[in-house]
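1. turn this into a model:
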Amino acid sequence: MIIVDDSGIIKLVNARTETLFGYRREELLDRPVELLMPHRFRGGYAAANRQVRPMGAGLDLHGLRRDGTKFPVEISLSPLETTDGLLASAAVRDLSDLPQSRLRSTTGRRCGRRLVRPDPAGRRAGRRAHR
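-> A predicted model of the protein is given here:
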């Protein structure tokens, strides 16, 4: 679990994050969350979305360990309203141990076979994607 502020600065990490990425807690706190992302995923952080959601739907997301190795991840984002402002909680799941066939299945599920678009009244309306 990683907690970041609205500008993408890491405010809290748990022990699992330390193990997963190879950093000590002190090395992560008050650093940009992009430190944990390969270069191609950097620059798009935004905490303005106030919905619980998967991150990077349709992308093969990867984390970046301290030693420079990349590994496939699944990330779920949740907003946290606090008296100090909006924070985001990111639950990171390492997909490295999944068999390739299951990894493709998980990626397909993230891509979604369902498209979601807002209707004119601001509600979410879904429709099936065509292949």
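2. please make it C-alpha for all contacts and neighbour counts, starting now.
-> Noted.
3. which stretches in the chain count as helices?
-> Along the chain, counting by DSSP state H, helices occupy 15-21, 25-28, 100-111.
4. how about this one, so we can line them up?
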Amino acid sequence: MQNSLLNTHVTTIDGEATTLEKYAGKVLLIVNVASRCGLTSQYEQLENIHKAWADRGFVVLGFPCNQFMGQEPGSEEEIKTYCANTWGVTFPMFSKIDVNGEARHPLYQKLIAAAQRQSRRTRAVFTNEW
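-> This is a model prediction of the structure:
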């Protein structure tokens, strides 16, 4: 899973096509975010976590998504400016993606598939009689 995740093609908030390969060996917190959500203040908390653990190889990756009640309608430039100026965000941000439905980004396809596999494994461990 790790290699396939790192090979996933993504686009930075600045429009640069890339993969997640530069994060090999890091612990990643991949978060779908929205600037007009009731939880938008979590940007500050995500930034604090990112800064506190960066020297130990922890990285927050923000992926804006407009699928939840249209709470991320802005352009990438508007999102980037808002996050930096309002919340001091320095963690890597990426272009808007879909996290649900037929147009779900391949990154979230992989994350959901991995979570489902792990959930089945965990359920098997806790439901087997010893």
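5. please state their TM-score.
-> A TM-score of 0.30 describes the superposed chains when it is computed by TM-score structural alignment, normalised by the length of structure 2; 67 aligned residues with a Cα RMSD of 4.7 Å.
6. any chance of the helices of structure 1 in a markdown table, plus mean neighbour count?
-> Output for these, formatted as a markdown table (neighbours: other Cα atoms under 10 Å):
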| stretch | mean neighbour count |
| --- | --- |
| helix 15-21 | 16 |
| helix 25-28 | 14 |
| helix 100-111 | 14 |
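7. as TSV, those with distance to residue 2 of structure 1 would be great.
-> Formatted as TSV, the helices of structure 1 follow (distance: least, Cα to Cα, whole Å):
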stretch	distance to residue 2 of structure 1
helix 15-21	7
helix 25-28	10
helix 100-111	20
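8. looking at those helices, spot the one closest to residue 124 of structure 1.
-> Closest approach to residue 124 of structure 1 among the helices of structure 1 (Cα to Cα): helix 100-111, 17.4 Å.
9. output the contacting helices and strands for the closest one.
-> Helix 100-111 of structure 1 sits against no helix or strand, with contacts defined as 3 or more Cα pairs under 8 Å, 6 or more residues apart in numbering; DSSP states H and E.
10. mind checking the longest strand of structure 1?
-> When structure 1 is parsed with DSSP state E, its longest strand is strand 70-82.
11. relative orientation of it and helix 100-111 in degrees?
-> Interaxial angle, strand 70-82 of structure 1 versus helix 100-111 (axes from the mean of the first three to the mean of the last three Cα atoms, to 10 degrees): 30 degrees.
12. what's strand 70-82 of structure 1 packed up against?
-> Secondary-structure packing of strand 70-82 of structure 1 (3+ Cα pairs under 8 Å, 6+ apart): strand 53-54, strand 62-64, strand 85-94.
13. closest one to residue 74 of structure 1 among these?
-> Taking these one by one with Cα to Cα, strand 85-94 is closest: 5.1 Å.
14. got a list of contacts for the closest one?
-> Contacts with strand 85-94 of structure 1, where a contact means Cα atoms under 8 Å, 6 or more residues apart in numbering, come from 1-6, 17, 20, 47, 71-81.
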